[in-house]
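Asker: have a look; sequence and predicted model below, questions after that.
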Amino acid sequence: MKAGSSSRRRRFLNLRAFLHAWRKLAAAQAAAGEWAHLDGGVGGEAIPKDVPRGHTVVYVGEELRRHVVRVSSLDHPLFRELLDRARDEYGFAAADARLCIPCDEDVFLAVLCHVDADRESRMALCN
């Protein structure tokens, strides 16, 4: 096994553990009806209805502005850095199950632009 592939696997497992903990917390709060405000439902659902498959919602900045991002973007090194900061700031026992990113919204949008550009360039190489 190559050294890079073990590092990549470890990052994947860390990301998977982060998402598992987040989903578990979201499911617990959905069962308690605490997500009803996100989708307008009475019983509340953990994932709002307007989020396409393969995407997730993150809340960014002091005003917690809502952004829908590709789940595949979460594995990019820059995005992982944002997730690490979120974990350090909020931990897995946050008061609500929303995935909040503690950074300036302009920085977040710049990271998304870089992640999308990097993704596009990799796709162009495969064609």
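Answerer: That came through fine.
Asker: CA only for contacts and neighbour counts going forward, please
Answerer: Fine.
Asker: and the contacts of stretch 67-81?
Answerer: Defining contact as C-alpha atoms under 8 Å, 6 or more residues apart in numbering, one finds that stretch 67-81 is touched by 11-12, 15, 51, 54-60, 83, 111-112, 115-116.
Asker: can we see that at 6 Å?
Answerer: With C-alpha atoms under 6 Å, 6 or more residues apart in numbering as the test, stretch 67-81 has contacts from 54-58.
Asker: next structured bit after the helix ranked longest in the chain?
Answerer: Determined from DSSP state H, the single longest helix within the chain is helix 3-31. Using DSSP states H and E, the helix or strand that follows helix 3-31 in sequence is helix 36-39.
Asker: this is the other structure I want to compare:
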Amino acid sequence: MPEDKKMKAKKGWLAVRVGLEDEDGGFQRFVIPISYLYHPLLQDLLDRAHEVFGYHTTGPLRLPCSVDDFLHLRWRIEKEANNHHHHLPSSLFFNSC
């Protein structure tokens, strides 16, 4: 669920901005656990963010992905974390991510 823009990310969490320029509603802010940064699906998205935006940005980390696809990606990471013995292949990815 999108987080309030005025809220600071608590220790161990990271604010990200998700959205595509042509997407209705623009960008939305989310707060995710830092541990997600080590997941292969999010690492692929971070590589793409570097290609699109570079390393030097101000504010929350921007992810070039539709909000719907990001919500699905987050769901998959959470499902995998809750289901340690059933890993989803990281080769499955999304249209806009």
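Answerer: Yep, it's here. Only a predicted model underlies this, so the values are computations on that prediction, with no experimental measurement involved.
Asker: so after superposing, what's the score?
Answerer: For these two chains in superposition, a TM-score of 0.70 is obtained (TM-score structural alignment, normalised by the length of structure 2); 76 aligned residues with a C-alpha RMSD of 1.8 Å.
Asker: picking that back up, buried stuff in the longest helix of structure 1?
Answerer: Residues of helix 3-31 of structure 1 classed as buried: 11, 15, 18-19, 22-23, 25-27, 29-30 (neighbour count, 16 or more other C-alpha atoms under 10 Å).
Asker: kindly report the same for stretch 8-15 of structure 2.
Answerer: Those would be 9, 14-15, for stretch 8-15 of structure 2 by 16+ other C-alpha under 10 Å.
Asker: of those residues, which is the nearest to residue 59 of structure 2?
Answerer: residue 15 (8.6 Å; C-alpha to C-alpha).
Asker: setting aside sequence neighbours, what's the nearest residue to that closest one?
Answerer: Distances taken as C-alpha to C-alpha, 6 or more residues apart in numbering place residue 31 nearest to residue 15 of structure 2, at 4.3 Å, with adjacent residues excluded.
Asker: three-state assignment of the one you found?
Answerer: strand (DSSP: H, G, I helix; E, B strand; the rest coil).
Asker: same check, this time on residue 94 of structure 1
Answerer: coil.
Asker: that one: neighbouring residues, count only.
Answerer: Per other C-alpha atoms under 10 Å, the neighbour tally for residue 94 of structure 1 reads 14.
Asker: swap in residue 32 of structure 2?
Answerer: Residues near residue 32 of structure 2, counting by other C-alpha under 10 Å: 17.
Asker: state the distance from the aligned partner of it in structure 1 to residue 52 of structure 1.
Answerer: Residue pairing (TM-score structural alignment): residue 32 of structure 2 is matched to residue 69 of structure 1. Distance, residue 69 of structure 1 to residue 52 of structure 1, by C-alpha to C-alpha, to the nearest Å: 9 Å.
Asker: tell me which element residue 69 of structure 2 is part of?
Answerer: helix 67-82.
Asker: relative to structure 1, what is the average displacement of that helix?
Answerer: If you overlay the two and look at helix 67-82 of structure 2, the average distance to its match in structure 1 is 0.6 Å (mean C-alpha distance after the TM-score superposition for structure 1).
Asker: quick one: that helix aligns where in structure 1?
Answerer: The aligned range for helix 67-82 of structure 2 is 105-120, by TM-score structural alignment.
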